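Visitor: Following is a predicted model, sequence given first.
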Amino acid sequence: MRDREMKASSSLILVLVSLCGLAASVSSQSSSDSCSSNLNVDGIRFDTTSLTCISAWVSENFILRYKQASANTWSFVLSTPSTDSYVAMGFSKNGLMVGSSAVVGWVSSGSGMMKQYALDGQTPAQVKPDQGSLTLLSNSSMIASQSNRTYMAFQLAVAQPESGLIYSVGPSGFTPVSPGYQLIQHQDMTSTSVNFGSGQTRTQGTPYTRLRKTHGILNMLGWSILMIVGIIVARHCKQYDPMWFYAHTAVQTAAFILGLLGIICGFVLEHKISASNVSTHKSLGIFILVLGCLQVMAILARPGKGSKVREYWNWYHHNVGRILIIFAIANVFYGIHLGEQGQKWNVGYGVIIGLLFVTLIVLEIQKFRK
């Protein structure tokens, strides 16, 4: 009798385990999506048959389905894991966020909202709702949460969409609210390039990375780091006359040449990426170059030590150099911000500049004491 009870109990446990496993399997299948599964979402307002499916963002399990519905109409359905923030899909000419337009959607308290945003800059104020270059067909947009997935569907009136697609997901717990519907910085993002004909997609890095780094490093070395070294040599090494003058001239000449090459790289880069948000950075760079040219001209017109105007020349030469360095440092930090290089570049450059200024201050204190 006891053996029968034990066998019955064992059988019951096995049945329960099997049922739990089946339920978990069903739950897992219902909460996942892949290109091998059928799209069965309520509320999509256009035909979803024969959609091409790609794994848009593997690490975040973003699935994109699309097709050309007519000569000037493209249909898109973006599937993402359910989130308590926004999801976004942007269309970019060069793979960059700035200058592109994005469709952004979120589900909050059971209701969904979709808006187009113009990504004019990196600050929240420059990400503008209800603006952008995309032409969304009226009554085609829909966002819904179903089976632990968020589905964002829309149609574009365009002959050929931009092949640069950008995806992002907002920080947990945040959804835009009226009246401004302002976004805050995304939690994560990726930039991809898609061949809509073949369905091939690849994650792409920032375009012209090497040229960007060359532009930044040359300007860092030229207009700020070496310029400060040249000032230290001129101000605190005069006991080694005339070697201090030759060293100062050599360092500043090298700084000017490197800075000039950096600015040339900047013009080439601007032409290649057709950037629309670098006007301030470019203007500051030209201003710095003009100051550098004035310094070179001043060296060529340097009066002798006994000249009556030597004092005024010294005042001009020293202060133009200081103004140049202040603007150069500010523009380098601004360039790092525009290039979206992150904290590593800011910290690295800041540490170098900080060490140079500490050295200068220590030398100034020693000079004052003497």
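Guide: That came through, no problem.
Visitor: contacts, neighbours, all on C-alpha from now
Guide: Noted.
Visitor: buried stuff in stretch 204-221?
Guide: 212-213, 215-221 (16 or more other CA atoms under 10 Å).
Visitor: I'd like the residues you listed as JSON lines, with secondary structure and distance to Asn346 appended.
Guide: Written out in JSON lines, the entries for the buried residues of stretch 204-221 read as follows (DSSP: H, G, I helix; E, B strand; the rest coil; distance: CA to CA, whole Å):
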{"residue": "Arg212", "secondary structure": "helix", "distance to Asn346": "15"}
{"residue": "Lys213", "secondary structure": "helix", "distance to Asn346": "13"}
{"residue": "His215", "secondary structure": "helix", "distance to Asn346": "15"}
{"residue": "Gly216", "secondary structure": "helix", "distance to Asn346": "12"}
{"residue": "Ile217", "secondary structure": "helix", "distance to Asn346": "12"}
{"residue": "Leu218", "secondary structure": "helix", "distance to Asn346": "15"}
{"residue": "Asn219", "secondary structure": "helix", "distance to Asn346": "14"}
{"residue": "Met220", "secondary structure": "helix", "distance to Asn346": "11"}
{"residue": "Leu221", "secondary structure": "helix", "distance to Asn346": "14"}
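Visitor: burial count for the residue lying closest to Leu284 once chain neighbours are set aside?
Guide: Nearest non-adjacent residue to Leu284, counting by CA to CA, 6 or more residues apart in numbering: Asn331, 6.7 Å away. Neighbourhood size, Asn331 [other CA atoms under 10 Å]: 22.
Visitor: Contacts only, for Asn331.
Guide: 281, 284-285 (CA atoms under 8 Å, 6 or more residues apart in numbering).
Visitor: how much space between it and Gly285?
Guide: 7 Å (CA to CA, to the nearest Å).
Visitor: Put this next to the first one:
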Amino acid sequence: MKLAAALLVLCFLCSLQQRSGAQSCNDAGFSDGMSYEVCNPLSVLNSVLHYTYHASNGTVDIAYRAWQSASGWVAWAINPDGVGMIGANAFLAFHNGSSVMLYTTVFTNTNPAPSDITDGNLTFTVHSRMAEYSSPGGYYTIYASLDLPRNRTSQSTVWQASTSFSGSVPFGHAYTGNNIISTSTMNFLSGQSTSAGGIPRLHRKNIHGVVNAISWGILLPIGAIIARYMKVFKSADPAWFYLHVACQCSGYIIGLSGWILGLQLGSDSKGITYHKHRNLGIAIFTLATVQVFALFLRPNKDHKHRLFWNIYHYAIGYGVIVMSIVNIFEGFDILDPEKKWKNAYIAIIATLGAVALALEAVTWPIVIIRRSSDDKAPHAGHGENGYA
């Protein structure tokens, strides 16, 4: 089981990556007859930014091309004062009937109402704009000529895509996967584009997911299996106890680092909260912490309150494991990695479950025979081998 866990860590750390789907600059033709000096394939959401910067007057001509179905919408924006959606001055292209519409709108918060999505002025001058959709190619192209805000050549840019509408206007997009990392800092003078926090943030999310999957989702179940089944065998006493403690303490310590990283990610996600994932994480950590400190209050095996302590210990322990597995799948839905990683975790959990069922079948007859023998020997001590 530990080998499987190690393999999962190795595979995640070495290979987990988002599917970018960035398009090529080759064979780009534009209906406006323009040619652009710079082509920058963007990292996610199947999109490319073409542009020409005019240093003499601080303007830029852009052609933003994004591959999307005709029933969806795309957007490209400059955020003069920050990173991400709040403050973004956006160009939104979408279909309204048979016509392609292009709205310019400023997003002032992360929860706009449909009525806020209107065609208005941006905070900088837009000299011209238009949008079109190519049916054979399956992409939108947004054309615009604009003044760079404050005449700065380095600008924070955002782009987005979705198929969600409210009435006839674009409204809402996914808050997972590529849709939450589609930001970059574009230097229109040098042509260089650097991540504005998206890729490092994605890397931290991957680490958060890997650490928590290994700790809460694999080490803790292995520790529970050891405690439940190894202690039945007299020859495993007291080794089973130390193995159990090693697994649970390792899982808790490693999980603590993943939990702290999760808090940092949540703090950085202004306006985006995964309530179920967060609440489960807090509950898991709280109960696990209580479980750890309860070890210092563990009565002796023959103490009259030991039975109650055992009931509490089992209930909290199994509860933490169940909630951890549920929350790991919540994390998969949020991070949206390639399906093979989710399938790999399912395979590991299924294997642990199969091992537990097999050990259940093996150990129950031993326990029944041992209890029967104890009943016939009334002076025999119970619990001395740890099974009671």
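Guide: That came through, no problem. Keep in mind that what you see is a predicted model, and the values were worked out from it rather than measured.
Visitor: TM value for the aligned chains?
Guide: For this chain pair, the superposition-based TM-score is 0.66 by TM-score structural alignment, normalised by the length of structure 1; 318 aligned residues with a CA RMSD of 4.7 Å.
Visitor: The residue nearest to Leu284 of structure 1 and Ser224 of structure 1, how far apart?
Guide: If you go by CA to CA, the gap between Asn331 of structure 1 and Ser224 of structure 1 works out to 10 Å.
Visitor: go on, Ala71 of structure 1?
Guide: In terms of CA to CA, Ala71 of structure 1 sits 54 Å off from Ser224 of structure 1.
Visitor: show me where the stretch 101-250 of structure 2 has strands.
Guide: 126-134, 139-147, 154-162, 165-166, 169-170, 183-187, 193-195 (DSSP state E, counting those that start in this stretch).
Visitor: Kindly reformat those as CSV containing distance to Lys339 of structure 2.
Guide: As requested, the strands of the stretch 101-250 of structure 2 are exported to CSV (distance: least, CA to CA, whole Å):
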stretch, distance to Lys339 of structure 2
strand 126-134, 31
strand 139-147, 26
strand 154-162, 21
strand 165-166, 27
strand 169-170, 29
strand 183-187, 24
strand 193-195, 25
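Visitor: Using CSV, lay out these together with mean neighbour count and distance to Phe293 of structure 2.
Guide: Shown next, in CSV, are the strands of the stretch 101-250 of structure 2 (neighbours: other CA atoms under 10 Å; distance: least, CA to CA, whole Å):
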stretch, mean neighbour count, distance to Phe293 of structure 2
strand 126-134, 17, 62
strand 139-147, 21, 58
strand 154-162, 23, 47
strand 165-166, 14, 51
strand 169-170, 22, 51
strand 183-187, 22, 43
strand 193-195, 17, 43
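Visitor: And the residue nearest the centre of structure 2?
Guide: Leu335 (2.4 Å; CA atoms, centre = their mean).
Visitor: Chain neighbours aside, what residue packs nearest to the aligned partner of that residue in structure 1?
Guide: Under the alignment (TM-score structural alignment), Leu335 of structure 2 pairs with Gly339 of structure 1. Nearest residue to Gly339 of structure 1 in three dimensions, chain neighbours excluded: Arg212, at 7.7 Å (CA to CA, 6+ apart).
Visitor: what's near enough to touch the aligned partner of the one you found in structure 2?
Guide: In structure 2, the residue matched to Arg212 of structure 1 (TM-score structural alignment) is Lys205. Residues counted as contacts of Lys205 of structure 2 (CA under 8 Å, 6+ apart) are 262, 265, 335.
Visitor: ok, of the residues you listed, which one's closest to Thr153 of structure 2?
Guide: Comparing these against Thr153 of structure 2 with CA to CA places Leu265 closest, at 29.7 Å.
Visitor: Secondary structure element holding that closest one?
Guide: In this assignment (DSSP states H and E), Leu265 of structure 2 forms part of helix 239-268.
Visitor: buried stuff in the following helix or strand past that helix?
Guide: Note on helix 239-268 of structure 2: by DSSP H and E, the next helix or strand toward the C-terminus is helix 275-294. Buried residues in helix 275-294 of structure 2, counted by 16+ other CA under 10 Å: 277-278, 280-281, 284-285, 288, 291.
Visitor: which strands and helices sit next to helix 275-294 of structure 2?
Guide: helix 239-268, helix 306-335 (3 or more CA pairs under 8 Å, 6 or more residues apart in numbering; DSSP states H and E).
Visitor: Give me the helices and strands touching the first one, please.
Guide: Helix 239-268 of structure 2 makes packing contacts with helix 198-214, helix 220-229, helix 275-294 when contacts are defined by 3+ CA pairs under 8 Å, 6+ apart.
Visitor: closest to Tyr51 of structure 2 out of those?
Guide: The nearest among these, by CA to CA, is helix 198-214 at 22.3 Å.
Visitor: Quick one: work out the angle between that closest one and helix 239-268.
Guide: 150 degrees (axes from the mean of the first three to the mean of the last three CA atoms, to 10 degrees).
Visitor: Since that was my last question, I'll sign off now.
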